[in-house]
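1. Have a look at this fold, sequence not included:
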């Protein structure tokens, strides 16, 4: 038996059910990138809000690439379970917030119609860093979007779909939308707003002016560790709930969502589920990006080089753990400045405990994906801040060297949108020139961080040592 609306009554007794009538809810949110993280995070907060009495905040999911998630969720009427695994008793709950899933490339008209619907007030995103189509300097890479910039072309990116949806709303006299980025980008709302402005200025300057006047792009910080689900996990979940769930997700008990309190219209009461509405997200997001995500990336590249598969294995290594602690507490933490609301040592201790959770096997290879899109905000920005302050960052440089060797592709295929460009750079620069080619004054990432003489020597020594090994 497979999970569906019809089969809810047959779920095992220990599974928590949605506390509202799903059939009575209209869709108020369109979410692009309805992967495991969204299902374990924003969908759960929205489920909590509707269980507390909020109405018409159902989610229309939109996949920009593969139809895999739609194939998992549509036969289940959008239903899925979230299982929390930690030191206490496992908890499994049924989430009813997602009403349907559209595969945008298959049915672009349906995706545009969802954005243009009178009931839609919020569009949210977990499209990963590469979904924003940015250059290494952080600007919109229009070369990646050329096919859809032609008048009348079918949209393929978030920008194309948003442009079409917003144009319909403007023509119909509907209100603007709140666009909520939930991706790991510093000041993600400001970034999204700037990139979309660039796109709209290119395709429809009048619509760009309407967007700036009628819409809002609050910044957010999201946090929850959500590993990829394995076949063994699905089997265990089936035994727990009494039926098959192809869209199940597994996560840790911890979750956090900090949202800039700036909306163009109504919103769910996400704070019912613990979300924090604040006037300024920047310090929260900087701490998370540099300490948690930065440490995760370091564990990925250093841990994979040591032969580990999972985060909890790598953090238990007696040579890696002190390095990760230094990166978090001294280097990432030192780049944050003084903030009475942030206890760096306490936050680092919390993160280390979460990383060490053996009940949540998080694959290092999953974290290592798309490194070129992640290291600017996770490592290069704090490196630049610390360099300006005269602080050394040996742990971050060791991690950076491990990434440099990873992208050469000797040990495994490189899953990165810049993989071919990075491989070509290695081919042309060689071991002795790769540091300069990446981080020198004319390097690929020079706009984000330019290597100093001391840092160059440390990086080169690490690369030479690892290459020789």
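-> Yes, it's here. Here the structure is a predicted model, which is why all the values come from computation and not from measurement. Residues are numbered from 1 along each chain as shown.
2. From now on I want contacts and neighbour counts done on CA atoms only, so please keep to that.
-> OK.
3. Is residue 115 in a helix, a strand, or coil?
-> helix (DSSP: H, G, I helix; E, B strand; the rest coil).
4. neighbours around it, how many?
-> Using other CA atoms under 10 Å, residue 115 has 29 other residues around it.
5. Excluding sequence neighbours, find me the nearest residue to it.
-> residue 165 (5.0 Å; CA to CA, 6 or more residues apart in numbering).
6. Quickly note the distance from that neighbour to residue 35.
-> According to CA to CA, to the nearest Å, residue 165 and residue 35 sit 22 Å apart.
7. which residues sit in contact with the residue nearest to residue 115?
-> 112, 113, 114, 115, 116 (CA atoms under 8 Å, 6 or more residues apart in numbering).
8. what helix or strand is it on?
-> helix 158-172 (DSSP states H and E).
9. starting at the chain centroid, how far to that helix?
-> Centroid separation for helix 158-172 versus its chain: 24 Å, with CA atoms, centre = their mean, to the nearest Å.
10. and after that helix, which helix or strand comes next?
-> strand 178-181.
11. Run through who's touching that next one.
-> Contacts for strand 178-181 (CA under 8 Å, 6+ apart): 121-126, 188-189, 192, 215-220, 263-265.
12. quick one: which of those residues sit in helices?
-> In this view, the contacts of strand 178-181 that belong to helices under DSSP state H are 188, 189, 192.
13. Pipe those residues into a markdown table and attach distance to residue 397 and neighbour count per row.
-> Below are these laid out as a markdown table (distance: CA to CA, whole Å; neighbours: other CA atoms under 10 Å):
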| residue | distance to residue 397 | neighbour count |
| --- | --- | --- |
| 188 | 25 | 23 |
| 189 | 29 | 23 |
| 192 | 29 | 22 |
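14. before we go on, here's another structure to hold up against the first:
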């Protein structure tokens, strides 16, 4: 391959001789979608869909002028801000197929990026601008700032307390949204839509509930206006998007001749199901495969309880065994069988019928996607922030099966493994594990305490609710936890359950 070409707007024509590039006009003036949380997933999903729409995929209509202004509210977003500035907000999407084929393409739908860390005003102004129609979110499960058991907004967060006293100096998504919506109301402008793209069941409803809880304390009159004017559609999103590695950057440069500081890799599969409820219009995403439905609930539940929970099953059990990635877990027959048993015996029975979906086909597609040898999704990424994930992905399945008398053993072992993982912070071979969790210290202390009180880990009620008081679950969990700590052999426990 010839010398790599630096990715930027001026070099697009030259890069276009090597990989597909956007040929549509790109302008900051058209940034009518403002997106908070520009991680890899956003760039492989919503931004990809918009790029396809602007390319004219699936339609012969004129190119819509829609563009995305990305927003960074964390110190960690500074690196992407700097790279985007150099690259004119362009990036490369590398779709990795199971066969080894990689489809690389430059995406141009993001046309601006603003940091709200030190100076919130440009971000508030962009969100409040008359041209902004949608503010979308990928802020992770933990970004919604609520107690996972009670669902109550966490007003103890110091940033929230600061915002309540200083509404013009926001720190969190809630402070920025209320500041921008106040300007919209005061300027007699229509409200924008708040569109959650996070893996939370009823994510739009949750965004609405949390924003109103905050606004009712900060500005009750504004809260009333938000409740009446702002739409919060629920949505179900899906595309496995691993963390970009140095090897990905090098591969793009060596094999495709493109120098990109932060490309994104993903699987071929993509899905987006959205409740068709918008305050101020929306792009015609249905032309590029997005499903707009009246009720997203069944699709959300299917994805969270099968794909996301399945990921956590492989992630936590795989981490203890020493498997580095999800695809390596899927090369181990015990893990494949265990995952299948969990999906078939515990997750599927509580889903019911889902219109237009063959659950057996969907589960088979999950197995294929998890096994994709070119994705190499690290178990550490899957295990990160488990305290925000498991109360939404896995623990509700346990509760529902306890209520109906269904199987709980496969999910229960995952909870026992989580206790071991939190306590030892190493795999069964003694190799240290990378623990990334906002509740890491609390999880560690509770797991340590199980030597004196076998139910101590379960007594983190913000995560487990009343599970420690359920005799059937507590008995099953206690026996599994004890055997795991004594044998240090997760695979043997898995095989015993099959």
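-> Yep, it's here. Source: prediction; values computed, not measured.
15. of the ones in helices among the contacts of strand 178-181 of the first structure, closest to residue 201 of the first structure?
-> residue 192 (13.9 Å; CA to CA).
16. how near is that closest one to residue 299 of the first structure?
-> 28 Å.
17. repeat for residue 80 of the first structure
-> From residue 80 of the first structure to residue 299 of the first structure the distance is 30 Å (CA to CA).
18. so how many other residues sit close to the counterpart of residue 324 of the second structure in the first structure?
-> Correspondence of residue 324 of the second structure to the first structure, assessed by TM-score structural alignment: residue 309. Residue 309 of the first structure has 18 neighbouring residues, counting by other CA under 10 Å.
19. One more: residue 68 of the first structure?
-> For residue 68 of the first structure, the count of nearby residues is 12 (other CA under 10 Å).
20. any idea what it aligns with in the second structure?
-> Checking TM-score structural alignment: residue 68 of the first structure goes with residue 79.
21. Residue 218 of the second structure contacts residue 164, correct?
-> Yes. Contact criterion CA atoms under 8 Å: residue 218 of the second structure and residue 164 qualify, at 5.3 Å.
22. Next, the contact list for the counterpart of residue 310 of the second structure in the first structure, please.
-> Residue pairing (TM-score structural alignment): residue 310 of the second structure is matched to residue 295 of the first structure. The contact partners of residue 295 of the first structure, by CA under 8 Å, 6+ apart, come to 324, 327, 328.
23. quick one: residue 295 of the first structure from residue 350 of the first structure, how far?
-> Taken as CA to CA, the span from residue 295 of the first structure to residue 350 of the first structure is 13 Å.
24. Filter the contacts of residue 295 of the first structure down to the ones in helices?
-> Per DSSP H, the contacts of residue 295 of the first structure map to helices at residue 324.
25. for the contacts of residue 295 of the first structure, which one is nearest residue 177 of the first structure?
-> For the contacts of residue 295 of the first structure, the nearest to residue 177 of the first structure is residue 328 (36.7 Å; CA to CA).
26. how close does the closest one sit to residue 186 of the first structure?
-> Relative to residue 186 of the first structure, and taking CA to CA, residue 328 of the first structure is found at 17 Å.
27. Which one's more surrounded, the two?
-> Each of residue 328 of the first structure and residue 186 has its neighbours counted (other CA under 10 Å); residue 328 has more, 29 against 24.
28. Tell me the counterpart of residue 199 of the second structure in the first structure.
-> By TM-score structural alignment, residue 199 of the second structure lines up with residue 184 in the first structure.
29. What spatial separation is found between its match and residue 382 of the first structure?
-> Residue 184 of the first structure is 15 Å from residue 382 of the first structure, by CA to CA.
30. Quick check: end-to-end length of stretch 444-459 of the second structure?
-> Start-to-end, stretch 444-459 of the second structure (CA to CA) is 13 Å.
31. Also stretch 243-260 of the first structure?
-> Note: stretch 243-260 of the first structure ends 39 Å apart using CA to CA.
32. List the buried residues in it.
-> Using 16 or more other CA atoms under 10 Å as the test for burial, stretch 243-260 of the first structure gives 243-253, 255-260.
33. tell me, what residue is most central in the first structure?
-> Residue closest to the mean C-alpha point of the first structure, counted by CA atoms, centre = their mean, is residue 183 at 3.7 Å.
34. Against residue 184 of the first structure, how distant is the nearest residue to it once chain neighbours are set aside?
-> The shortest distance from residue 183 of the first structure to any non-neighbouring residue, by CA to CA, 6+ apart, is to residue 126 (5.3 Å). Distance, residue 126 of the first structure to residue 184 of the first structure, using CA to CA: 9 Å.
35. higher neighbour count, those two?
-> residue 184 (24 against 20).
36. quick one: contacts of stretch 392-399 of the first structure?
-> 297-299, 301-302, 323-324, 326-327, 331, 379, 383, 386, 455, 458-459, 462.
37. I'd say residue 422 of the first structure and residue 408 touch.
-> Yes. With contacts counted by CA under 8 Å, residue 422 of the first structure reaches residue 408, the gap being 7.3 Å.
38. between those two, who's got more neighbours?
-> Remark: of residue 422 of the first structure and residue 408, residue 422 carries more neighbours, 22 against 19, as counted by other CA under 10 Å.
39. Aligned counterpart of that one in the second structure, please.
-> Residue 422 of the first structure maps onto residue 443 in the second structure, by TM-score structural alignment.
40. Could you do residue 389 of the first structure as well?
-> By TM-score structural alignment, residue 389 of the first structure lines up with residue 404 in the second structure.
41. Give the helix, strand or coil label for residue 339 of the first structure.
-> Secondary structure, three-state DSSP: residue 339 of the first structure is coil.
42. Tell me how many other residues crowd it.
-> Neighbours of residue 339 of the first structure using other CA under 10 Å come to 9.
43. Identify the residue of the second structure aligned to it.
-> Using TM-score structural alignment, residue 339 of the first structure sits opposite residue 354 in the second structure.
44. Same question for residue 274 of the first structure.
-> By TM-score structural alignment, residue 274 of the first structure lines up with residue 289 in the second structure.
45. Count the neighbours of that match for me.
-> 17.
46. Give me the next element, helix or strand, following the strand or helix carrying the match of residue 68 of the first structure.
-> Assigned by DSSP H and E, residue 79 of the second structure falls within helix 78-87. On the C-terminal side of helix 78-87 of the second structure, the closest following helix or strand by DSSP H and E is strand 91-96.
47. so that next one matches what in the first structure?
-> Aligned by TM-score structural alignment, strand 91-96 of the second structure falls on residues 80-85 of the first structure.
48. List the contacts of the matching stretch.
-> Under CA under 8 Å, 6+ apart, the answer for stretch 80-85 of the first structure is 3, 39-40, 73, 90-96, 237, 245-253, 359-360.
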